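Make a model of this:
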Amino acid sequence: MLTISGLSKSFHGRLVLDDVSLAVRQATITAIIGSSGGGKTTLLRCLNLLERPDSGTIAVDGAPIFADGAVCTDLPKLRRSVGMVFQRFNLFPHLTAIENVMLAPLDAGVPEQEALERAVTLLRRVRLAHRATAYPEQMSGGEQQRVAIARALALRPSVLLFDEPTSSLDPESTGEVLLVMRELAATGITMVLVTHELAFAREVADHVVFVDAGKITEEGAPAQVLTNPRSPRTREFLTHFTREGGS
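Alright, predicted model coming up:
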């Protein structure tokens, strides 16, 4: 579903991604882990061209979207096929939950009644039908993030990207969001998530990728990477993470 080859990205002369290559199979969940500042979020943002790489290639479902400087000509279509759930929700504060979910389909030309029915279905899916008319400021962080997930699903993307979706939530809200993500995983949608929830990655991911200093230093099945890593740097990270009380 996603193929990345030789991807590099710099900010102000500092190399953030260094010759990264990765293949994400359809209907799988890939978890990207690693220390802060290692390049995880930049890699994720490059996958729907929120950040433009310096070099390399990216293809979605066989269609190239970036090839050594050349960017796909239809970014709105790309963003419909590769949805993203942000760390800070990014809901429109002046719109209700259902209006936030309806907005993108309406902008894409979906008839209003169909967009409404789609939004109602998705809010039920994330267990928030009862909050359809609530504004973001009236919702908890976990509720806002679940609305953001519904919004990302509203355009029926082929791939869904998550950028540390629980990092700003309390434990109860984290549990609510992870429950919804587990249910999404069961439907077979292709997901790529940057996460610090290693227990969740171990439980639901098909593939775990460890990114350090802009490079993928190890990848494989969760049981291998998280339990018996080959790379000394991965072992060091996991030991530190456990010592600091990470999940």
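
Please count neighbours and contacts with C-alpha atoms only from this point.
Will do.

all strands for the chain, in order.
Secondary structure of the chain (DSSP state E): strands located at 2-11, 14-24, 29-33, 55-60, 63-67, 70-71, 82-85, 159-163, 190-194, 207-212, 215-220.

Now the last one: buried residues?
By neighbour count with 16 or more other CA atoms under 10 Å, strand 215-220 contains the buried residues 215-219.

What of the longest one?
Of the residues in strand 14-24, those buried by neighbour count under the rule 16+ other CA under 10 Å are 16-21, 24.

will you turn the residues you listed into JSON lines that also has distance to S173?
As requested, the buried residues of strand 14-24 are exported to JSON lines (distance: CA to CA, whole Å):
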{"residue": "V16", "distance to S173": "31"}
{"residue": "L17", "distance to S173": "32"}
{"residue": "D18", "distance to S173": "35"}
{"residue": "D19", "distance to S173": "36"}
{"residue": "V20", "distance to S173": "33"}
{"residue": "S21", "distance to S173": "34"}
{"residue": "V24", "distance to S173": "28"}
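
Identify the farthest-apart pair in the residues you listed.
V16 and V24 (20.8 Å; CA to CA).

helices or strands up against the longest helix along the chain?
The longest helix of the chain (DSSP state H) is helix 171-187. Secondary-structure packing of helix 171-187 (3 or more CA pairs under 8 Å, 6 or more residues apart in numbering; DSSP states H and E): helix 141-153, helix 198-204.

Mind doing that once more with 7 Å?
helix 141-153 (3 or more CA pairs under 7 Å, 6 or more residues apart in numbering; DSSP states H and E).

follow-up on the earlier one: buried stuff in the longest helix of the chain?
173-174, 176-178, 180-181, 184-185.

quick one: it to strand 29-33, angle?
Counting by axes from the mean of the first three to the mean of the last three CA atoms, to 10 degrees, helix 171-187 points 140 degrees away from the direction of strand 29-33.

and this one, so I can compare the two:
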Amino acid sequence: MNVLLVVVIAMLAACGGTPPIPKRGVVEGDLGSWKFRRFQPVLDVEVWVEGNKAEAYTASYVTEAAEKRGRVEDHDIVNVFVTRYERPDGVLRETVKLARRLAAEQGYQVDETRLGGARTLSITGNGEAWIMWPAKGHVVKIGGRGRDSVPAAMVESYADRYPSQLPGGSLEGPLPPGPDSEPRPVDQPAHDPDNPRPDLDKYDPKAVKIPERAVAPPDAPAEPSKPTKRDRKPKP
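I've put the predicted structure just below:
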């Protein structure tokens, strides 16, 4: 029985599979030639979703070549930010809204691109290069300062854990639905028994009969009025 279990596990490992989501958001280990160096929780959440509490984590990775030469420069470092939300509601919508705001600012170039097998948002300018995408209940952002590109292998490693939910044409099409896109309820005035208001939503014209006013036919001659006692002439 134990031998069979080992064989099944080995077969699953050989076939591959989706790696698990890290408990603290980021991968606290080496990713290929990128060496993990630092983990840190972040208080500032970049993609803010109203009514949806979030916490963020960051990890820094350094190239193996930089460690060997003993000198680390900006282009040798890649930073990863992962924001985790209580619920997936509104995450996609607010991520797209942030990307559109950055695209409207001077100095940033925002494009939709596929990298590492995932549909992502590319944000470059002001000496920075980032790749960002929304996942289910998460937002992932990879890049750093002093860079002009983001390594595809790093994006692929995180996209396997956080599959992108970014739709095509998100920068130009209608905004994805979210909590703030739903119509807000209209406040109804309090009931006043001295001045009741009709409930038009429950109005049924078949159940309500409006009294009609009796009107004489236009062609019918009016009946002469009978003389009163005062109008009658006395008999001779």
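
TM-score, when you put one on top of the other?
Remark: TM-score between the superposed chains equals 0.22 [TM-score structural alignment, normalised by the length of the second structure]; 84 aligned residues with a CA RMSD of 5.4 Å.

With respect to F200 of the first structure, which of the buried residues of strand 215-220 of the first structure is nearest?
The closest of the buried residues of strand 215-220 of the first structure, once distances to F200 of the first structure are taken by CA to CA, is E219, at 16.5 Å.

Quick check: the gap between that closest one and T234 of the first structure.
10 Å (CA to CA, to the nearest Å).

who touches both of those two?
Listed as contacting both E219 of the first structure and T234 by CA atoms under 7 Å, 6 or more residues apart in numbering are F210.

pretty sure A65 of the second structure is in a helix, no?
Yes - applying DSSP: H, G, I helix; E, B strand; the rest coil, one finds A65 of the second structure inside a helix.

That one - how many residues pack around it?
A total of 14 residues lie near A65 of the second structure under the criterion other CA atoms under 10 Å.

From K35 of the second structure, how far off is it?
With CA to CA as the criterion, A65 of the second structure and K35 of the second structure are 10 Å apart.

same deal with V96 of the second structure?
Distance from V96 of the second structure to K35 of the second structure, by CA to CA: 31 Å.

And for V78 of the second structure?
10 Å.

How about E64 of the second structure?
For E64 of the second structure relative to K35 of the second structure (CA to CA), the value is 6 Å.

hang on, isn't R202 of the first structure packed against V225?
No - shown here, R202 of the first structure and V225 do not form a contact pair, counting by CA atoms under 7 Å, at 9.2 Å.

Tell me if I am right that V6 of the second structure is in a strand.
No - using three-state DSSP, the assignment for V6 of the second structure is helix, not a strand.

Report how many residues lie close to it.
V6 of the second structure, neighbours per other CA under 10 Å, totals 10.

same check, this time on the one 4 residues further on
When counting by other CA under 10 Å, one arrives at 12 neighbours for A10 of the second structure.

Okay, it and S157 of the second structure: tell me how far apart.
Counting by CA to CA, the gap from A10 of the second structure to S157 of the second structure is 22 Å.

And E67 of the second structure, by the same measure?
21 Å.

Equivalent analysis for L102 of the second structure, please.
In terms of CA to CA, L102 of the second structure sits 26 Å off from S157 of the second structure.

I figured E112 of the first structure hits L106, correct?
Yes - assessed by CA under 7 Å, E112 of the first structure is found in contact with L106 at 6.5 Å.

Neighbour count: those two, which is higher?
Neighbours per residue, other CA under 10 Å: of E112 of the first structure and L106, the larger number sits with L106, 17 against 13.

what residues are up against that one?
Per CA under 7 Å, 6+ apart, neighbours of L106 of the first structure: 112, 115.

can we see that at 10 Å?
Applying CA atoms under 10 Å, 6 or more residues apart in numbering, we find L106 of the first structure in contact with 99, 112-116, 155.

can you list residues touching both of R202 and V225 of the first structure?
Shared contacts of R202 of the first structure and V225, counting by CA under 10 Å, 6+ apart, come down to V208.

how far away is the nearest residue to R182 of the first structure once chain neighbours are set aside from A185 of the first structure?
Excluding the flanking residues, the one nearest R182 of the first structure by CA to CA, 6 or more residues apart in numbering is V204, at 6.8 Å. Here the criterion is CA to CA. By it, V204 of the first structure lies 7 Å from A185 of the first structure.

My read is that A23 of the first structure contacts T57, right?
No - assessed by CA atoms under 10 Å, A23 of the first structure is found out of contact with T57, at 11.7 Å.

what sits in contact with each of those two?
In contact with both A23 of the first structure and T57: 3-5, using CA under 10 Å, 6+ apart.

What about these, which one has the most neighbours?
I4 (21 neighbours).

For that residue, list the residues it contacts.
19-24, 43, 46-47, 56-60, 64, 66.
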